[in-house]
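Q: Attaching a predicted model along with its sequence, questions to come.
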Amino acid sequence: MAEAFSSLVDAFKNVGVSRAYGAPVQLDGEELIPVALVSFGFGGGSAPASEDAPAGSGGGGGGFVLPLGVYARSRGGCVVFRPNPVAVLLGLAPVVCAVGLTLRGLLHGRR
């Protein structure tokens, strides 16, 4: 079990802010810094042997990266965020659903 835990620690050692903000990229003479939403998770468990089933254990994990946009310098020299419209819509979908369900519940409760 200790070997499995140490391999998980090694696999997720570099996860953090460096995964959300990428290395600067030069494109057409402009420096861009990519920004992403990074999420991951893992878990595991075990069960002792019983009369009906043998002992067992298992685990798993997964994650995703959603590119949100880039930071770039505007013509005036200020740093601005340029969002990826498709990713922003995908990221806001759960929020919109949650707000809609909440409003529905509040309105339904007033009847």
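A: That came through fine.
Q: can we go C-alpha only for contacts and neighbour counts from here?
A: Noted.
Q: Going by neighbour count, list what's buried in the helix or strand harbouring residue 91.
A: For residue 91, the enclosing helix or strand under DSSP states H and E is helix 85-109. Neighbour counts over helix 85-109 (16 or more other CA atoms under 10 Å) mark residue 87 as buried.
Q: hold the first one in mind and look at this next one:
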Amino acid sequence: MADLVLKLADSVKSTVGVHTAYGEAVTLDDVTVIPVAVAWFGFGAGEGPQEPDVGSGGGGGGASLPIGAYIKDKTGVRFEPNPIALLAVAIPFVWVATRGIALVFKALRRRRRR
């Protein structure tokens, strides 16, 4: 099992983490669209003691988030963001940021009362 994990790690050394992925360019009526996504993946494996009733396992997964597309037309090249992906990232970010700011103000108010 350890050999499998080492082989997997060696095969993905250069691609660990989050990377930008570009899709195949599509051309229609002199307009070229190149989709852009952020992709990430991970995997793991485990091995227990060499006893008959103890098992081992492994797994992995990945995801990609389409963030937009590069559009090439007569006016030039521009990036068009995907509004759904922006909302998917912005809503949790704003919630966490406002929650954090509220906690900071609450701590400052407690400190002032002492």
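A: Perfect, I can see it now. Note that the structure is a prediction, hence the values are computed from the model and not measured.
Q: Superposing both, give me the TM-score.
A: The TM-score (TM-score structural alignment, normalised by the length of the first structure) is 0.73; 107 aligned residues with a CA RMSD of 3.2 Å.
Q: Which part of the second structure matches the helix holding residue 91 of the first structure?
A: Per TM-score structural alignment, the counterpart of helix 85-109 of the first structure in the second structure is residues 83-107.
Q: That stretch vs the first structure, mean deviation?
A: In this overlay with the first structure, the average offset of stretch 83-107 of the second structure from its partner residues is 1.5 Å by mean CA distance after the TM-score superposition for the first structure.
Q: Now do the contacts for residue 36 of the second structure.
A: 20-23, 66-70 (CA atoms under 8 Å, 6 or more residues apart in numbering).
Q: my bad, should have said residue 40 of the second structure
A: 16-19, 62-64.
Q: again, but for residue 37 of the second structure
A: Neighbours of residue 37 of the second structure in contact, by CA under 8 Å, 6+ apart: 20-22, 64-68.
Q: any idea what sits nearest it, other than its immediate chain neighbours?
A: Nearest non-adjacent residue to residue 37 of the second structure, counting by CA to CA, 6 or more residues apart in numbering: residue 66, 4.1 Å away.
Q: Is that neighbour located within a strand, as I assumed?
A: Yes. Judged by DSSP: H, G, I helix; E, B strand; the rest coil, residue 66 of the second structure forms part of a strand.
Q: so which helix or strand takes in the residue nearest the centre of the first structure?
A: Centroid-nearest residue in the first structure: residue 39, 2.4 Å away (criterion: CA atoms, centre = their mean). For residue 39 of the first structure, the element it lies in under DSSP H and E is strand 30-47.
Q: Would you indicate which residues of that strand are buried?
A: Buried, per 16+ other CA under 10 Å, within strand 30-47 of the first structure: 32-38.
Q: thinking again about what came up before, can you put the contacts of residue 37 of the second structure in JSON lines and add distance to residue 99 of the second structure?
A: JSON lines is the format used below for the contacts of residue 37 of the second structure (distance: CA to CA, whole Å):
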{"residue": "20", "distance to residue 99 of the second structure": "30"}
{"residue": "21", "distance to residue 99 of the second structure": "32"}
{"residue": "22", "distance to residue 99 of the second structure": "35"}
{"residue": "64", "distance to residue 99 of the second structure": "27"}
{"residue": "65", "distance to residue 99 of the second structure": "25"}
{"residue": "66", "distance to residue 99 of the second structure": "27"}
{"residue": "67", "distance to residue 99 of the second structure": "26"}
{"residue": "68", "distance to residue 99 of the second structure": "29"}
